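**Q** I'll drop the sequence and a predicted model, then ask my questions.
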Amino acid sequence: MGDIKNQLRKDLTTAMKQRDDFAKSTIRMALAAIQYAEVAGDEAHDLSEAEEIKVLTKEQHSRTESAETYAAAGRPELAEKEAAEAEFLGRYLPKQLSEAELTAIVDAQMAATEAELGAKPTMRQMGSIVKAVNEKVAGQADGKTVATLVKARINIG
């Protein structure tokens, strides 16, 4: 069992003692998502910390998208709730990389790919570069942001 799940359980106990309904419901939702992921697939297993981060990142992303949808539909009270849940989940995720840090990682992977190919990477190599960068940043950057940055770097070169 990963550290995140343990921390969520401790925080749930604290939230229950403090009668913090928002924290209770958000933590329970996060624990349910982790438990669902544990039993999904062929065989039940405890998730590694990386897998827990992946589940919580997905939940956070879902809340952020819902908040945007509610805001666009003129439901600010629901948008606010979803945004607050997304922010709350962020406490359990690794610190996000700055744009400069992410750019440095992308540039290093582009250079490695160029050295491997003996030529500048093209759009054909974009998928492999994005995959390699996503593995390195594991939860510290959004996949869409990584893909956008890699595409921009390929088009510059």
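**A** Arrived safely, thanks for sending. Numbers count the residues shown, from 1 in each chain.
**Q** can we go C-alpha only for contacts and neighbour counts from here?
**A** OK.
**Q** Just give me the residue right at the centre of the chain.
**A** With distances taken as CA atoms, centre = their mean, the residue of the chain nearest its centroid is T57 (3.1 Å).
**Q** wait, doesn't it sit right on L93?
**A** Yes: with contact defined as CA atoms under 8 Å, T57 reaches L93; the gap is 7.2 Å.
**Q** Which neighbours do the two have in common?
**A** Contact criterion CA atoms under 8 Å, 6 or more residues apart in numbering; residues shared by T57 and L93: G139.
**Q** what about E59, neighbour count?
**A** By the criterion of other CA atoms under 10 Å, E59 has 19 neighbours.
**Q** what do you get for A132?
**A** Close neighbours of A132, defined as other CA under 10 Å, add up to 15.
**Q** Structure two is appended below for comparative analysis:
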Amino acid sequence: MSELKQRISDEMKAAMRAKQKDRLATIRMILAEIKRIEVDERITPDDARIVATLDKMQKQRRDSISQFEAADRNDLADIEQQELAVIKEFLPQALSEAELISIIDQAVTDSQAQSMQDMGKVMALVKPQVQGRADMGPISQLVKDRLTS
């Protein structure tokens, strides 16, 4: 069992003991998604795959929050916000903007990117380094800015 999955399982047990229903439901949802990957793909996901899954879940929650707020459904947005907070606990610490720029500059240098046509090469180098630690939307904008300057 991966270290991250073990940590999530331990947190589930702690939430059960503390009778934290909302937190427990979110952790069970995370473990169910990991179990789905194990069954569907017949693999034991490593920490990197679990982080990618958590990152996807985080993005889904952000999208739901913005849609619920646009529809003036703050009650549902609050639920998604609570789930997002629990999911974030298991993700690595977010990168600062200076760290992101450094990673992007290194990727541009490594891929010898010259123009916007090379954006795919740069993003392919950047994504594994920032997975779960930064939102890809702003990163893509930073890469565009870097390649057009």
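**A** Arrived safely. On a predicted model such as this, the values are computed, not experimentally measured, just so you know.
**Q** Would you report the TM-score computed for these chains?
**A** The pair, once superposed, lands on a TM-score of 0.94 when counted by TM-score structural alignment, normalised by the length of structure 2; 149 aligned residues with a CA RMSD of 1.3 Å.
**Q** what residue of structure 2 matches up with the residue nearest to the centre of structure 1?
**A** Aligning on TM-score structural alignment places T57 of structure 1 opposite D55 in structure 2.
**Q** residues contacting that match?
**A** Counting by CA under 8 Å, 6+ apart, D55 of structure 2 has contacts L91, Q131, G132.
**Q** likewise Q96 of structure 1?
**A** G139, Q140, A141.
**Q** separation between the last one and K10 of structure 1?
**A** Distance from A141 of structure 1 to K10 of structure 1, counting by CA to CA, to the nearest Å: 27 Å.
**Q** Those two: which has the busier surroundings?
**A** Neighbours per residue, other CA under 10 Å: of A141 of structure 1 and K10, the larger number sits with A141, 20 against 11.
**Q** what sits against the equivalent of the more buried one over in structure 2?
**A** Aligned by TM-score structural alignment, A141 of structure 1 pairs with A134 of structure 2. Residues near A134 of structure 2 by CA under 8 Å, 6+ apart: A94, L95.
**Q** Using the three-state scheme, assign A134 of structure 2.
**A** With DSSP: H, G, I helix; E, B strand; the rest coil as the basis, A134 of structure 2 sits in coil.
**Q** now swap in the one 4 residues further on and tell me
**A** For P138 of structure 2, the assignment made with three-state DSSP gives helix.
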